[in-house]
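K.L.:
Predicted model follows, preceded by the sequence.
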Amino acid sequence: MAYIADKPTPPPSADELRARIPGWGADLDPADRPSFPKEQAQDLNAHWTFPDEQPEPEGGRERSIEHGRLTPVFGTAQPLHGVSGAIRRYAYARFSEARAAHWLLLLGADRVEAAGAHLRSLGSRHPDDPITESGILAERRWAPLAGRRGRVDARHQWIDPLLVAGPWILGAVGVFVVARRLRHRR
């Protein structure tokens, strides 16, 4: 059972692990392990054998299909909403965390959320400004070539402008095409 105050079973002995796992025990010397003091069993004076559980929200809460239950405490500050929330719910309900599909759906949901935030900003009094917020003007002013020498990602720096400006250019082209088609229909 998960989330109990005491460990449910004793861990395997060092000899069992050494026989089962090649190379096990290379870091047995406590001087080699910075986490050694934290690994000691401590009496935490816990007043519980199983922690008090936070009540589950009315609409439910996403959890991995590997786990039989939610953790006793979970965040509720940003509940899932909209299309990105539906994508995230589907990822958690359908795919294991060990599958690439789970993580690709979560990444896709993040992109959908970002696109929604950009669209909402266009309707606000202070829309996003991709030119100044991307740092393009600052890079031009503060020695762009000298600042790029010696960087680890030098081989793929050419794609940076495409990644920053590409979505904005595609969005502008899309708006132009839709506006032109609507004008031709009239």
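P.N.:
Done, it's in.
K.L.:
make it CA atoms for all contacts and neighbour counts henceforth
P.N.:
Noted.
K.L.:
Enumerate the positions of the strand or helix carrying Glu113 that are buried.
P.N.:
For Glu113, the element it lies in under DSSP states H and E is helix 100-122. Buried residues in helix 100-122, counting neighbours by 16 or more other CA atoms under 10 Å, are found at 102-103, 105-106, 109-110, 112-113.
K.L.:
Let me know the next secondary structure element after it.
P.N.:
As assigned by DSSP H and E, the chain's next helix or strand after helix 100-122 is helix 130-133.
K.L.:
Could you identify the helix or strand that succeeds that following helix?
P.N.:
The C-terminal neighbour of helix 130-133 among helices and strands, as given by DSSP H and E, is helix 136-141.
K.L.:
then this one, side by side with the first:
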Amino acid sequence: MHMSAHVDALRPRIPGRGIEREEGWLEAHTPDPSEFAAPWALEDRMDGRGRERSIEYPDVTPVYGSAQPLQGVSGAIRRYAYGRYSENTLRHWLLLVAGDRVESFGAHARSLFTLRPDNPITQTGVLGEFSRHPIGSRVGRGRIDHKHAWLDPILIVGPWVLTAVLSVKVLGKVFGGSKR
């Protein structure tokens, strides 16, 4: 069926169908661009120092990237990712993920030296794995993460185990003395 025949067949059933095809309709209904413009002037831009800014967009809104200022090594990694690579490159996103991992490691390290360090057993939901049908909730339910679910315990508990092993080794060398 030709397109105009299709439109003509639908016109009696759908009011307004194909109306833009009528002669002169488009010219009469082309909006004036000033109708869509904001009636106020743009605010003064804040200086962009210390904020994440893509190299693709020279202007950012006055508050973009100011909620959590970049700081430390993770901030330097993120600043490098935003300043050097385009958002459509894998390197950009891998550097941002690396910055997140560095920040996460720093938070875990800081937690170990507080009076109330993080408790990976209760705060990661590991105890729920034993009481809330751990196998039944993962098998036969069409889960997308089924292929890499085996990796989750390694990624979540692995850093804590590694930290504990390294701590025991360091403390053993410091307080163990020399064995003859």
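P.N.:
Thanks, I have it. These figures come from a predicted structure and were not determined experimentally.
K.L.:
mind listing the helices for structure 1?
P.N.:
Ranges of helices in structure 1, per DSSP state H, are 14-20, 82-94, 100-122, 130-133, 136-141, 144-148, 160-185.
K.L.:
Any idea which of these gets closest to Val73 of structure 1?
P.N.:
Closest approach to Val73 of structure 1 among those (CA to CA): helix 82-94, 18.0 Å.
K.L.:
Provide the aligned range in structure 2 for the closest one.
P.N.:
Taken onto structure 2 by TM-score structural alignment, helix 82-94 of structure 1 occupies residues 72-84 there.
K.L.:
Now do the same for Leu155 of structure 2: its match in structure 1.
P.N.:
Residue correspondence to structure 1 (TM-score structural alignment): Leu155 of structure 2 is matched to Leu163.
K.L.:
Now the helix holding Glu113 of structure 1 on structure 2. Mean distance?
P.N.:
When structure 2 is overlaid, helix 100-122 of structure 1 sits 0.9 Å from its aligned residues on average, using mean CA distance after the TM-score superposition for structure 1.
K.L.:
Could you name the helices and strands sitting against that helix?
P.N.:
Contacts defined by 3 or more CA pairs under 8 Å, 6 or more residues apart in numbering; DSSP states H and E place helix 100-122 of structure 1 against helix 82-94.
K.L.:
Tell me the helices and strands packed up against the helix it packs on.
P.N.:
For helix 82-94 of structure 1, the packing partners by 3+ CA pairs under 8 Å, 6+ apart come out as helix 100-122.
K.L.:
Name the surrounding residues that touch the helix it packs on.
P.N.:
Defining contact as CA atoms under 8 Å, 6 or more residues apart in numbering, one finds that helix 100-122 of structure 1 is touched by 83-85, 87-88, 91-92, 94-97, 127-128.
K.L.:
at 6 Å what do you get?
P.N.:
Residues from elsewhere that reach helix 100-122 of structure 1, judged by CA atoms under 6 Å, 6 or more residues apart in numbering: 84, 87-88, 91, 95, 127.
K.L.:
now Ser134 of structure 1, nearest residue through space, not along the chain?
P.N.:
Excluding its sequence neighbours, the residue lying closest to Ser134 of structure 1 (CA to CA, 6 or more residues apart in numbering) is Val164, at 7.0 Å.
K.L.:
and the match of helix 82-94 of structure 1, how far out from the chain's middle?
P.N.:
In terms of CA atoms, centre = their mean, to the nearest Å, the centre of stretch 72-84 of structure 2 is set 16 Å apart from its chain centre.
K.L.:
Buried ones in that stretch, by neighbour count?
P.N.:
Buried residues in stretch 72-84 of structure 2, counting neighbours by 16+ other CA under 10 Å, are found at 74-75, 77-82.
K.L.:
By how much does that stretch deviate from structure 1 on average?
P.N.:
Aligned to structure 1 and superposed, stretch 72-84 of structure 2 gives a mean residue distance of 1.0 Å (mean CA distance after the TM-score superposition for structure 1).
K.L.:
hang on, the earlier thing: and which of the buried residues of helix 100-122 of structure 1 is nearest Ala143 of structure 1?
P.N.:
Comparing those against Ala143 of structure 1 with CA to CA picks out Asp110 as the nearest, at 33.2 Å.
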